[in-house]
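In: show me the folded form of this:
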Amino acid sequence: MAIKITEECINCGACEPECPNNAIYEGGVEWALADGTTVSGSFTLLDGSSMDANQKNEPLSTDTYYIVPNKCTECQGFHEEPQCAAVCPVDCCVPDEAYVEAVDELMAKKNVCTAKPVAKII
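Out: So this is what the prediction gives:
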């Protein structure tokens, strides 16, 4: 299942840079599936609907950081545990029961949403 950030979030921002899928956004910031990923064109969402990957969407939270479930893979294929939860000082990154996915589904999502490689500065 995807991870969610609860109301206990203190807005420290520790989770955002740890997300390999760029699925975490600061409260009030619009999101897009293409943000920081290789996703382009039409993308099928968890609910079966589709949207353009570059479409900007309303923030899922205006007050605290939030995780876009359609981008979250629980760090499957990247790390042994969700990194947002590992670094959260108040333990507010928890499983989101509304988005239950099997490991193979998370891995398939990871393969589609792999983050863009970061350029090395020499």
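In: only C-alpha atoms from now on, for both contacts and neighbour counts.
Out: Fine.
In: ok, now how distant is the residue nearest in space to the middle of the chain from residue 72?
Out: Taking Cα atoms, centre = their mean as the criterion, residue 23 is the residue nearest the geometric centre of the chain, at 2.1 Å. To residue 72, residue 23 is 6 Å away according to Cα to Cα, to the nearest Å.
In: please provide the structure for the following sequence as well, for comparison with the first:
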Amino acid sequence: MALLITDDCINCDVCEPECPNEAIYMGPEIYEIDPNKCTECVGHYDVPQCQQVCPVSCIPFNPAWRESKEQLMAKYEALQAAAKKN
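Out: Next comes the predicted model:
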């Protein structure tokens, strides 16, 4: 499953640069996570880096976007392949 940023976000700017897939971006009011790019850091790290650095713990797993570790790894591989083409 992808992660999401809740309304508790304080826009501290620490999560965005930590995302290896560039899935985090500034939305209209708070940071948001593109679930099509979020792999929960699978392929990069053992744990989601945005969750590790968030000072207010406002980045839970998104229950509406469930994915297995295998699906997350496949997404990671697809993102890596697309990045090499560009």
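In: now the lengthiest helix in the first structure on the second structure. Mean distance?
Out: Assignment by DSSP state H gives helix 103-113 as the longest helix of the first structure. With mean Cα distance after the TM-score superposition for the first structure, helix 103-113 of the first structure departs from the second structure by a mean of 0.4 Å once superposed.
In: residues in the second structure matched by that helix, start to end?
Out: The alignment of helix 103-113 of the first structure onto the second structure (TM-score structural alignment) covers residues 69-79.
In: residues contacting the nearest residue to residue 9 of the first structure once chain neighbours are set aside?
Out: The shortest distance from residue 9 of the first structure to any non-neighbouring residue, by Cα to Cα, 6 or more residues apart in numbering, is to residue 92 (5.8 Å). By Cα atoms under 8 Å, 6 or more residues apart in numbering, the residues touching residue 92 of the first structure are 4-9, 85.
In: from those residues, which is closest to residue 44 of the first structure?
Out: For those, the closest approach to residue 44 of the first structure (Cα to Cα) belongs to residue 4, at 20.3 Å.
In: after the helix or strand where the closest one lies, next one along is what?
Out: For residue 4 of the first structure, the host element (DSSP states H and E) is strand 3-5. Sequence order places strand 24-25 as the next helix or strand after strand 3-5 of the first structure, per DSSP H and E.
In: distance between the ends of stretch 7-21 of the first structure?
Out: Span of stretch 7-21 of the first structure from end to end, Cα to Cα: 22 Å.
In: got the buried residues for that stretch?
Out: 9, 13, 15-16, 18-21 (16 or more other Cα atoms under 10 Å).
In: return the distance of it from the chain's centre.
Out: 10 Å (Cα atoms, centre = their mean, to the nearest Å).
In: run through who's touching that stretch.
Out: 22-26, 36-37, 64-65, 71-73, 75, 78, 83-85, 87-88, 90, 92, 110, 113-115.
In: buried among these? Make that a PyMOL selection.
Out: The buried subset of those, as determined by 16+ other Cα under 10 Å, is captured in PyMOL by this line:
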select buried, resi 22+23+24+25+26+36+37+64+65+71+72+73+75+78+83+84+85+88+92+110+113+114+115
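In: if we can go back for a sec, just flag the most distant two among the contacts of residue 92 of the first structure.
Out: That would be 7 and 85, which, of the contacts of residue 92 of the first structure, are the farthest apart (Cα to Cα) at 14.3 Å.
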